[in-house]
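Student: model this:
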Amino acid sequence: MMKLEWRKNEKAIYLPKAKPEIVNVSAYQFICIQGEGNPNKPFFADYIKAIYSVAYSIKMNLKKAAVKPQGYIDWTVYPLEGVWDINDTAKKHYNGEINKNDFVFKLMIRQPDFVNATYFNEIIALVGKSKPQNLLNKITFEKIVEGLCVQMLHVGSFNNEAETFNAMETFANTNGYNRLCKTHREIYISDFRKVAENKLKTVLRFKLEPKKSG
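Tutor: Here you go, the predicted structure:
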C-alpha cells in the first residue's frame, strides 16, 4: 500500500523555495493547542510534547486498527506548525519592538482527511488513560482555511525572520496585494530541538488581500 508523505506529495505547501511566492491554501484539519508566553522557556516543550503524543497516537492506533476508516492510507506525521501573534496589552503599547513574553501562539499538526472529530475524541480519552498530561484538555480538533497567502522558506535563526518577512511584504505589494493582518504562520521543517540554529528551515506564511483599486 502506498504511503502519504508530505515531503513528496505536497511540496507546494510544505517545501517552498527561499523566495516569496503567492499560494492559495485549501481547508485542512488539524489538532491544535493554544498558549501564551516566551517559547524559549521550559513550558513550551510541554505543549510540543502534548500535541505530538496525540498526533502519533492517532497514527499508530489507526495503523493497528482491524477496521479502518474509508480512504485510509498510512502517512508520515505532518510537521509542527505555529500561528503567532502578540497579546492585546502588547498591541496597545506596540512601539515596533516585540517582547517574546507577549507572544500568543497556536500550535498545530495537520491530520489526513479520513481522521474525524469522533476518532480524535477517542484518542484523547485513550492518551489520557495511558499517558496523563495536564495539557490534553487544551488540545482541539479544527478545520482551518488560510486562503490567499504569501510564503517563503526561511533558513536560519528565528531571530532573523524579519528580513524574510520584509522580502515577502515587498513581493506581495509589488504584485498587487496587502498583508491582511500581522498574525503569521510558521511550519517547522527542521526539528528546532535537534538542528543547529543557522541550519533551521522554516516556512513563513501570512494572509493577503488584493489591493483596492482607486
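Student: CA atoms for contacts and neighbours, from now on please.
Tutor: Will do.
Student: Tell me which stretches of this structure form helices.
Tutor: Assigned by DSSP state H, the helices in the chain fall at 6-9, 11-14, 43-64, 88-92, 117-130, 161-174.
Student: Verify the stated contact: S26 with G147.
Tutor: Yes: with contact defined as Cα atoms under 8 Å, S26 reaches G147; the gap is 6.1 Å.
Student: Looking at those two, which has the bigger crowd around it?
Tutor: Higher neighbour count among S26 and G147: G147, with 15 against 11, using other Cα atoms under 10 Å.
Student: Return the distance of that one relative to W75.
Tutor: Per Cα to Cα, to the nearest Å, G147 is found 24 Å from W75.
Student: show me the residues around the nearest residue to D74 once chain neighbours are set aside that make contact.
Tutor: Residue nearest to D74 in three dimensions, not counting chain neighbours: K3, with 5.0 Å by Cα to Cα, 6 or more residues apart in numbering. The neighbours of K3, taking Cα atoms under 8 Å, 6 or more residues apart in numbering as the test, are 73-76.
Student: And the residues you listed, which of them are buried?
Tutor: Of the members of these, none is counted as buried by neighbours, 16 or more other Cα atoms under 10 Å.
Student: For those residues, work out which two are farthest apart.
Tutor: Pairwise distances across the contacts of K3 (Cα to Cα) peak at 10.1 Å, for the pair I73 and T76.
Student: what is in contact with these two at once?
Tutor: Looking at what touches both I73 and T76 (by Cα under 8 Å, 6+ apart), the common residues are 3-4.
Student: Can you show me the strands along the chain?
Tutor: Ranges of strands in the chain, per DSSP state E, are 3-4, 21-36, 74-75, 80-86, 103-111, 140-155, 177-179, 184-188, 201-210.
Student: export these to CSV and tack on distance to S53?
Tutor: What follows is the strands of the chain, written out as CSV (distance: least, Cα to Cα, whole Å):
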stretch, distance to S53
strand 3-4, 20
strand 21-36, 11
strand 74-75, 16
strand 80-86, 12
strand 103-111, 11
strand 140-155, 13
strand 177-179, 34
strand 184-188, 17
strand 201-210, 22
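Student: Go through the ones you listed and name the closest to A117.
Tutor: strand 140-155 (6.3 Å).
Student: Next, the second sequence, to be compared with the first:
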Amino acid sequence: MKVDLKRQIETYKASCGRFSVVTVPALQFLMIDGHGDPNTSQEYKDALATLYPVAYKMKFFSKQELGRDYTVMPLEALWWAEDMDTFTSARDKSRWDWTLMNMVPGWMTQDHYEEARKIVANKGSAPAIDGLRLETLDEGLSVQTLHIGPYDDEGPVLEAMHNSFIPGESLMMTGKHHEIYLSDPRRTPPEKLKTILRQPVTDAERVAPSPQ
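Tutor: Sure thing, here's the model as predicted:
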C-alpha cells in the first residue's frame, strides 16, 4: 500500500483564515540552497531540476528494494533575507535567499540517498547536484496558516502573522519562513493555489531578560 505522508503528519494540514500554533516533528529533507527571484533565477531552475530526480529515485528505490511505497511529497522552501520586510511589504524577490526542500520518509537512510544521488549524477541531467544534501530539520513550535491564492498575495497574511498574531500570543519568531506548496502551479490557476505558510517561534517569556 502506498503511504501518503502528508495525510499522516498533522502539520501538513492547515486552515485558511486561521493561525494555528503547532509543534512540527523533526523530519528529513532533500535540500538545496540558492539566492534570487524564483521567477527569473537560473539557479532556482537548476535546483528544481536536481531535487526532483533524486526524490523520485529514492521513492522507486524504497518501493523496489524495501517494499515500501510512498507518494513523493510536495515542494517546500525556506525563505529569508537580511531585511525581512522584503517578504511582506516590498516583496523584492531579487534579495531573497532560499532552500528548496522535499521531505523523504525516516526509513530512507543516508546510504539510500547517496545511491540515488550517484545514479542521478551519472545521468548528467542534474545541474546542481553538488549542492544537494539530505538533512534533518527540527522546527518545533511554529505558527502556520493556509493561504489560498497567488503567491504574490501572501504579503498581508505574513504581515498579520508576524506583527499581530505572533506577538499577541507572547511568541517570538525564530528560524526561517517556511512555505509548503500543496498545489502544482503548472496545473492550478493562481487564485486556487494552496500554500501552507509557517513561521517557527519560541515563547517570548522564556527568553525575556530577568528583572534586575
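Student: Superposed on the second structure, what's the mean shift for stretch 53-63 of the first structure?
Tutor: Here stretch 53-63 of the first structure, set against the second structure after superposition, deviates by a mean of 1.0 Å using mean Cα distance after the TM-score superposition for the first structure.
Student: Skip the chain neighbours and tell me the closest residue to P190 of the second structure.
Tutor: Distances taken as Cα to Cα, 6+ apart put P150 closest to P190 of the second structure, at 4.8 Å, once the chain neighbours are dropped.
Student: can I assume that neighbour is in contact with E191?
Tutor: Yes: the criterion here is Cα under 8 Å, and P150 of the second structure meets it with E191 at 5.6 Å.
Student: Which one of these two is surrounded by more residues?
Tutor: The residue with more neighbours, out of P150 of the second structure and E191, is P150; 15 against 11, by other Cα under 10 Å.
Student: Which residue of the second structure sits opposite I187 of the first structure in the alignment?
Tutor: Aligning on TM-score structural alignment places I187 of the first structure opposite I180 in the second structure.
Student: got the contact list for D37 of the second structure?
Tutor: By Cα under 8 Å, 6+ apart, the neighbours of D37 of the second structure are 44, 93-96.
Student: Mind checking which of these are buried?
Tutor: In the contacts of D37 of the second structure, burial by neighbour count holds for 44, 93, 95-96, counting by 16+ other Cα under 10 Å.
Student: Would you point out the most distant pair within the residues you listed?
Tutor: Using Cα to Cα, those span at most 13.4 Å, a distance reached by Y44 and R95.
Student: what residues are shared contacts of the two?
Tutor: Common neighbours of Y44 of the second structure and R95 (Cα under 8 Å, 6+ apart) are 35-37.
Student: what's the closest of those residues to R206 of the second structure?
Tutor: Nearest to R206 of the second structure among the shared contacts of Y44 and R95 of the second structure is H35, at 33.4 Å by Cα to Cα.
Student: Counterpart of the residue nearest to P190 of the second structure over in the first structure?
Tutor: By TM-score structural alignment, P150 of the second structure lines up with S157.
Student: For L107 of the first structure, see how far away the spatially most central residue of the first structure is.
Tutor: Closest to where the C-alpha atoms of the first structure average out (Cα atoms, centre = their mean) is E81, at 1.8 Å. Distance, E81 of the first structure to L107 of the first structure, by Cα to Cα: 6 Å.
Student: cool, F120 of the first structure as well?
Tutor: For F120 of the first structure, the distance to L107 of the first structure - Cα to Cα - is 16 Å.
Student: Repeat that for Y188 of the first structure.
Tutor: 11 Å.
Student: for I48 of the first structure, same thing?
Tutor: Note on I48 of the first structure: its distance to L107 of the first structure, by Cα to Cα, is 8 Å.
Student: between those two, which one's more packed in?
Tutor: L107 (22 against 14).
Student: I'd guessed that one sits against E36; true?
Tutor: No: if you go by Cα under 8 Å, L107 of the first structure and E36 don't touch, sitting 10.8 Å apart.
Student: what residues are shared contacts of those two?
Tutor: In contact with both L107 of the first structure and E36: no residue, using Cα under 8 Å, 6+ apart.
Student: count of residues packed around P211 of the second structure?
Tutor: 4.
Student: do the same with G96 of the first structure
Tutor: G96 of the first structure has 6 neighbours, counted by other Cα under 10 Å.
Student: and what of I196 of the second structure?
Tutor: A count of nearby residues for I196 of the second structure, using other Cα under 10 Å, gives 21.
Student: Counterpart of it over in the first structure?
Tutor: Alignment note: I196 of the second structure maps to V203 in the first structure; criterion TM-score structural alignment.
Student: what residues are up against that match?
Tutor: With contact set as Cα under 8 Å, 6+ apart, V203 of the first structure has these partners: 14-16, 151-154, 185-189.
Student: What about those residues, which one has the most neighbours?
Tutor: Going by other Cα under 10 Å, Q151 tops the contacts of V203 of the first structure with 29 neighbours.
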